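Peer 1: Here is a sequence together with a model predicted from it:
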Amino acid sequence: MAGNTQAGASSTVIGFIGTGIMGASMAGHLRKNGYEVHVYNRTKARAEGLLQQGAVWHDQPKDVAKHADVVITMLGYPSDVEQIYFGADGLLNNARDGAYFLDMTTSSPALAKRISQEAASKGLHALDAPVSGGDVGAREAKLSIMVGGDTQAFEAVKPLLDIMGTNVVHQGSAGAGQYTKMCNQITIASNMIGVSEALAYAKAAGLDQTQVLKSISSGAAGSWSLSNLAPRMIAGDFAPGFYVKHFVKDIRIALDSAAEMGLELPGLKLAQSLYEQLIEHGGDNDGTQALYRIIAGE
């Protein structure tokens, strides 16, 4: 289904909806690998780079679905996903026969299951495939991609996922990708508190924060956030690789699903309160590393 990328252009047509910080890079990798890519984004300007690479623009999401064998969505919120997939103008009601849908948005596991069921009832294939790695991972095609859904559908689209990521894992049935992404976000949330506190402590102790990183990044304290986001904290670079507002959305999804399972997550609740403080101070559109500002009192 996904064609032979080694031979250049594939007969598979890809639709990509949501060409923001990460989506633009992800769609760009597919285009560079020879795929015909059709795109839609609420703000057309954010797709200009792709259009210059030869991507085809559509004014409506449903028109992307009408032209594509595989439709990838990379949106902001579960409400966006629900709106774009369902209804008369939704993707599922305007799809090609046998089309594949990959929702790579970090969204609700329950919604992923609903999309999968609705798709199957129409003879379509739907997978939830959220990612981790931020803007850097998207740009360098080194994303970690967590996939839920039918095994055969996963195998059919895996060549596409391999173009965008280096760690592509099928986690189980529909919703499993989203549940796994919540595990990822839960880990990051508490870890980001630790990274921020460590740097604030180093500064208060009169240490060179960059020198401290040299000692602790490769030891037992090492983490992706410490290696990639701590330098941005030190530099005062709070530009988004992943928006605070989207991270808070993810935290709420994780807490809601944990509550459904009767599970308490005190560390995640603490992270939620701190990030909500950051939003109150105007940090909605900062990167998640901006938590340092709250911890350090900057």
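Peer 2: Great, that's in hand.

Peer 1: switch to C-alpha atoms for all contacts and neighbour counts from now on
Peer 2: Will do.

Peer 1: so where do the helices sit in the stretch 1-150 of the chain?
Peer 2: Ranges of helices within the stretch 1-150 of the chain are 23-32, 48-52, 61-67, 78-85, 109-121, 134-139, based on DSSP state H, counting those that start in this stretch.

Peer 1: Rebuild these as JSON lines, extending it with distance to Ile216.
Peer 2: Listed next are those as JSON lines, based on distance: least, C-alpha to C-alpha, whole Å:
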{"stretch": "helix 23-32", "distance to Ile216": "31"}
{"stretch": "helix 48-52", "distance to Ile216": "39"}
{"stretch": "helix 61-67", "distance to Ile216": "46"}
{"stretch": "helix 78-85", "distance to Ile216": "37"}
{"stretch": "helix 109-121", "distance to Ile216": "35"}
{"stretch": "helix 134-139", "distance to Ile216": "22"}
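
Peer 1: second one coming, line it up with the first:
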Amino acid sequence: MSVTNGRKKVGFIGLGIMGRSMAGHILDGGHELHVYNRTRSKADELVARGAIWHDTAGDVAAACDVVITIVGYPKDVEETYLGAGGIVEQAKAGTILIDMTTSSPTLAGEIAAKAAEKGVSVLDAPVSGGDIGARAAKLSIMVGGTEEAFAAALPLFQLMGENIVHQGGPGAGQHTKMCNQIAIAATMLAVSESLAYAKASGLDAKRVLSSIGTGAASSFLLNNLGPKMLNDDYAPGFYVHHFIKDMSIAIAEAERMKLDLPALALAKQLYEKLAAGGFGEEGTQAIFRVYGN
């Protein structure tokens, strides 16, 4: 089934900090939007704009040509897709299912195999860019699944993001997202330690950022989250507890591949310490608190 031309019935399940914006772009793109979320009030704005509410995720799947999900944890993904009355059970042959949750690569493969038995295509398509990227439709989207399903879904991806890359077969999108999260984990520690050192040495840390932010150390995290750290701005663009979930998935997959990732293990340990202190609902830049700030 192609979504290249015309208005399609698109389901969107999971209307959290990123999902609401992403679903809004689908609606703005002229498609008939069907929605479900565990907390119904989060769908109110979209329904007021013309989206159609359903009482279950399975009901959304039964009504749509394409179903997109972005839910919390792998257990939520598994229940939503493979549970009784869930998406795979209710989807019609020819439907394209797209999971944009950061989830387990192994689970992505299992869902794709189950859906294929019904003639249903599945793409695992996690994203990077946080709430800012979601609002601006500038997400990086990493996609696993068949080339045919990717080509069919590309016009929808283009409504939500800019850097959209097909990485390979089922699970490849999730593996790519793990690479992304591993790089972020170590970089967040490096940014925090750099700024903690600047403050301890008596430097003006904001002035330090103006120098190192354009040199070899320059990065999105340094230049965008570094100033937030120095301003004690820990509002979430991406929650600490969700990042811990992602790191846990990456470590489990690395262990399965017999790969040792010590920097990732340290980052997870420090973020867990942060969450244990009551800061799990803050943004990932709150790791700066661990360094005495």
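Peer 2: Ah, there it is. Predicted, not measured: the structure shown is a model, and the values here were computed from it.

Peer 1: now for the helices of the stretch 1-150 of structure 1, which one comes closest to Ser190 of structure 1?
Peer 2: Ser190 of structure 1 sits nearest to helix 134-139 of all the helices of the stretch 1-150 of structure 1, at 17.2 Å, using C-alpha to C-alpha.

Peer 1: residues in structure 2 matched by that closest one, start to end?
Peer 2: Helix 134-139 of structure 1 lines up with residues 130-135 of structure 2 when matched by TM-score structural alignment.

Peer 1: buried set for that stretch?
Peer 2: By 16 or more other C-alpha atoms under 10 Å, the buried positions in stretch 130-135 of structure 2 come out as 130-131, 133-135.

Peer 1: What is the burial count for Ile21 of structure 1?
Peer 2: 18 (other C-alpha atoms under 10 Å).

Peer 1: separation between the aligned residue in structure 2 for it and Gly86 of structure 2?
Peer 2: Aligned counterpart of Ile21 of structure 1 in structure 2: Ile17 (TM-score structural alignment). Using C-alpha to C-alpha, to the nearest Å, one obtains 23 Å as the distance from Ile17 of structure 2 to Gly86 of structure 2.

Peer 1: What of Lys92 of structure 2?
Peer 2: Counting by C-alpha to C-alpha, the gap from Lys92 of structure 2 to Gly86 of structure 2 is 12 Å.

Peer 1: How about Val195 of structure 1, nearest residue that isn't a chain neighbour?
Peer 2: Counting by C-alpha to C-alpha, 6 or more residues apart in numbering, Leu226 is the residue found nearest to Val195 of structure 1 once chain neighbours are left out, at 6.1 Å.

Peer 1: In contact with the spatially most central residue of structure 1, which residues?
Peer 2: Centroid-nearest residue in structure 1: Val131, 4.3 Å away (criterion: C-alpha atoms, centre = their mean). By C-alpha atoms under 8 Å, 6 or more residues apart in numbering, the residues touching Val131 of structure 1 are 104-106, 143-146, 181.

Peer 1: Highest neighbour count among those?
Peer 2: For these, the largest number of neighbours (other C-alpha under 10 Å) sits with Thr106, at 29 neighbours.

Peer 1: Show me what that one aligns to in structure 2.
Peer 2: By TM-score structural alignment, Thr106 of structure 1 lines up with Thr102.

Peer 1: ok, its match touching Pro126?
Peer 2: Yes. Counting by C-alpha atoms under 8 Å, Thr102 of structure 2 does reach Pro126; the two are 5.2 Å apart.
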